[in-house]
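Visitor: Okay, here's the prediction I keep looking at, along with the sequence it came from:
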Amino acid sequence: MRPRTSLTVLAATAALLTSAATATAATEPVSRPRVAAHFDLAAEQQPENITVGPDGSAYLTFSFARQIARVTPSGRTHVLATLPAPAKASTPNLGKAFVGGIARAGDGTLYVTYATGTADLTGVWVVRPGGRPHRIAAFPADGLPNGLALDQRTGSLYVTDSVHGVIYRVPAHGGRATFWAGGEALRPSTFAGANGLKLHNGAVWATNLDRGTVLRIPVTARGTAGRIQVHATGMPSIDDFAFTGHGDTLLAARDDNEVDLVRPDGTHITVLTAADGLQTPTSIAVHGNTVYVPGAAYLTNTDPNLLTAHLDR
């Protein structure tokens, strides 16, 4: 997600310069990072979120270009859809229209979140193979729908709202968005709260960007939200994340140009930095032994890209 003030930009830029001067290489269990694709900054092709298809193709949202794109395993980029522009965007915190999270169903259907500050466009949108994008659920225009996860078993989508600091649930076939979880742990403190989102091992997991935390929310037998548990702390500007396997180890993207490995006990180490090619990483995907890291260049203003690396199991 885009940083909020010039002071933040200056501080983060200084951190990037320090990181680039001191870091040398990826850290186990991540190795062999490389830039798999470069995007057009002038066209605002800044990748915000990612999901991966069975063939290893990466499906990305280009946040401010309002686009959904596919990057093939060979590195070729194909724009699949462009969401309609609002008459006048007034997206909270950002000003611009913003395409955020993305999820892919087994049949190739893509779901994305879209925030414009207008009632006619803000919400969850769907693009079916060969079809045109259309909205399936409306969200409050004064919010910022962001992270997105699909539960194919129940046919439900979960969505974070980074401004209101809540999680909504939406039928995947379309319908009314309903409140699912809220509380202090999800709320923003200065800019954005609940952000990245995943379903894993009977729980909804989320990050809070402002608080630098990873949260676990058990899903009860009735499908309601259990008590919010703080799983990890101390990761400023944390964005989205992905689990490395069946356990609770995860990789988290941080807007301050780091990717952290978070262990099941909540401790964490940095495994990728600017020295490895990161450009404001926004999200993570893991497919087999490959880690995908989109970089939106929100802070660096240089070379938005898709970085891949090997994950040692």
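Guide: Thanks, I have the structure now. Numbers count the residues shown, from 1 in each chain.
Visitor: from here on, contacts and neighbour counts on C-alpha atoms
Guide: Fine.
Visitor: thinking Glu149 is in contact with Asn195, fair?
Guide: Check again: residue 149 is Ala, not Glu. No - between Ala149 and Asn195 there is no contact under C-alpha atoms under 8 Å: 11.5 Å.
Visitor: For the stretch 101-250 of the chain, which segments count as strands?
Guide: 110-115, 123-127, 134-138, 145-151, 156-161, 166-171, 178-181, 194-200, 203-208, 213-218, 229-232, 238-243, 250-254 (DSSP state E, counting those that start in this stretch).
Visitor: Please work out which of those strands is packed deepest.
Guide: Comparing those by mean neighbour count (mean count of other C-alpha atoms under 10 Å), strand 238-243 ranks first with a mean of 29.
Visitor: In three-state terms, label Thr13 for me.
Guide: helix (DSSP: H, G, I helix; E, B strand; the rest coil).
Visitor: What is the neighbour count of it?
Guide: Applying other C-alpha atoms under 10 Å, we find 16 residues neighbouring Thr13.
Visitor: what's the spacing between it and Ser19?
Guide: 10 Å (C-alpha to C-alpha, to the nearest Å).
Visitor: rewinding a little: of the strands of the stretch 101-250 of the chain, which is nearest Val30?
Guide: Nearest to Val30, of all the strands of the stretch 101-250 of the chain, is strand 250-254, at 9.9 Å by C-alpha to C-alpha.
Visitor: That closest one vs strand 213-218, what angle?
Guide: Per axes from the mean of the first three to the mean of the last three C-alpha atoms, to 10 degrees, the angle that strand 250-254 makes with strand 213-218 is 140 degrees.
Visitor: chain center to strand 250-254: distance?
Guide: 10 Å (C-alpha atoms, centre = their mean, to the nearest Å).
Visitor: Determine the set of other helices and strands touching that strand.
Guide: If you count contacts as 3 or more C-alpha pairs under 8 Å, 6 or more residues apart in numbering; DSSP states H and E, strand 250-254 packs onto strand 238-243, strand 258-262.
Visitor: let's bring in a second model and compare:
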Amino acid sequence: MLTEFPIPTPDSAPLDVTAGPDGAMWFTEFLGNKIGRITGAGDIAEVLIPTPDSRPEGIATGPDGNLWFTERAVDRIGRITPGGRITEYQLDEGSLPLDIALGSSGDLWFTERAANCVGRITLRGKLTHFAVPTPAGEPLGIAVAAGTTIWFVEGASDKIGRLHVPRHDRRRAAGEAFHNQRG
């Protein structure tokens, strides 16, 4: 049986959803500028992001028991506790963060479409950026495979990218991009 639950904020444009550490589902409200939480019973609570018009997009659960999300329009990564407290981390201006995923080492990985980078943020807020080898590749979606391999799509170049992060040196990474050789 499929059940739908109306979001309290009209025209909020929900974009992404993830299972939270508290058993609820958490979601982004792109136009509502909120992070939402829905229980299995359908009860919805919303938390307003302190930065106006931030356009939250991707969301992932971190190993710290918090939810991490991208703020597309203001170039930030946000963290919200299950209690609703939000902390924001500033990226470079114009980076356009979109998707976010939990890495096997406990860091969170995200795409920066306009900066043409894949980013990593530690639980303490330390940021590292890895340039995509294809100029203007526009990294969009991201996923983490077992071990230390990060996969992402390059929307403007029709490629899948793979980033290897050596376990012994977390400051360095090697990347490559794959595309269909058939015309």
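Guide: It's in. Everything numeric in this text was worked out from a predicted model, so none of it was measured.
Visitor: Reformat the helices and strands packed on strand 250-254 of the first structure as JSON lines; add distance to Thr270 of the first structure.
Guide: Output for those, formatted as JSON lines (distance: least, C-alpha to C-alpha, whole Å):
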{"stretch": "strand 238-243", "distance to Thr270 of the first structure": "12"}
{"stretch": "strand 258-262", "distance to Thr270 of the first structure": "4"}
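Visitor: so which of the ones you listed comes closest to Phe98 of the first structure?
Guide: Using C-alpha to C-alpha, those put strand 238-243 closest to Phe98 of the first structure, at 15.0 Å.
Visitor: So which bit of the second structure is that closest one matched to?
Guide: The alignment of strand 238-243 of the first structure onto the second structure (TM-score structural alignment) covers residues 139-144.
Visitor: First-to-last residue distance for stretch 131-143 of the second structure?
Guide: Stretch 131-143 of the second structure stretches 17 Å from its first residue to its last (C-alpha to C-alpha).
Visitor: quick one: Ala145 of the second structure from Arg85 of the second structure, how far?
Guide: Relative to Arg85 of the second structure, and taking C-alpha to C-alpha, Ala145 of the second structure is found at 30 Å.
Visitor: Tell me the counterpart of Leu102 of the second structure in the first structure.
Guide: In the first structure, Leu102 of the second structure lands on Leu199 (TM-score structural alignment).
Visitor: before we move on, the earlier item: of the helices and strands packed on strand 250-254 of the first structure, which approaches Pro33 of the first structure most closely?
Guide: strand 258-262 (11.9 Å).
Visitor: what's the mean distance for the closest one versus the second structure?
Guide: Superposed on the second structure, strand 258-262 of the first structure shows a mean distance of 2.8 Å to its aligned residues (mean C-alpha distance after the TM-score superposition for the first structure).
Visitor: For that strand, name the packing helices and strands.
Guide: strand 250-254, strand 268-272.
Visitor: Now which residue in the first structure aligns to Ala114 of the second structure?
Guide: Ala114 of the second structure maps onto Asp210 in the first structure, by TM-score structural alignment.
Visitor: I figured its match was touching Ser237, is that so?
Guide: Yes - under the criterion of C-alpha under 8 Å, Asp210 of the first structure makes contact with Ser237 at 6.3 Å.
Visitor: Pro52 of the second structure - how many residues pack around it?
Guide: If we define neighbours as other C-alpha under 10 Å, then Pro52 of the second structure has 12 of them.
Visitor: What lines up with it in the first structure?
Guide: Match for Pro52 of the second structure (TM-score structural alignment): Ala141.
Visitor: can you point me to the longest strand in the first structure?
Guide: strand 30-38 (DSSP state E).
Visitor: Any figure for the gap between the residue lying closest to Ala73 of the second structure once chain neighbours are set aside and Thr28 of the second structure?
Guide: Take Ala73 of the second structure and drop its neighbours on the chain: the residue closest to it by C-alpha to C-alpha, 6 or more residues apart in numbering is Ser54, 5.0 Å away. Separation of Ser54 of the second structure from Thr28 of the second structure (C-alpha to C-alpha): 11 Å.
Visitor: cool, Leu163 of the second structure as well?
Guide: 26 Å.
Visitor: circling back: overlap of the contact sets of Ser54 and Thr28 of the second structure?
Guide: Between them, Ser54 of the second structure and Thr28 share no contacting residue under C-alpha atoms under 8 Å, 6 or more residues apart in numbering.
Visitor: picking up where we left off before, which among the helices and strands packed on strand 258-262 of the first structure is found nearest to Ile50 of the first structure?
Guide: strand 250-254 (11.8 Å).
Visitor: By how much does the closest one deviate from the second structure on average?
Guide: Mean for strand 250-254 of the first structure is 2.8 Å (mean C-alpha distance after the TM-score superposition for the first structure).
Visitor: quick one: that strand to strand 30-38, angle?
Guide: 50 degrees.
Visitor: okay, the angle between strand 250-254 of the first structure and strand 258-262?
Guide: 150 degrees.
Visitor: Aligned against the first structure, show me the partner of Ile35 of the second structure.
Guide: Using TM-score structural alignment, Ile35 of the second structure pairs with Val124 in the first structure.
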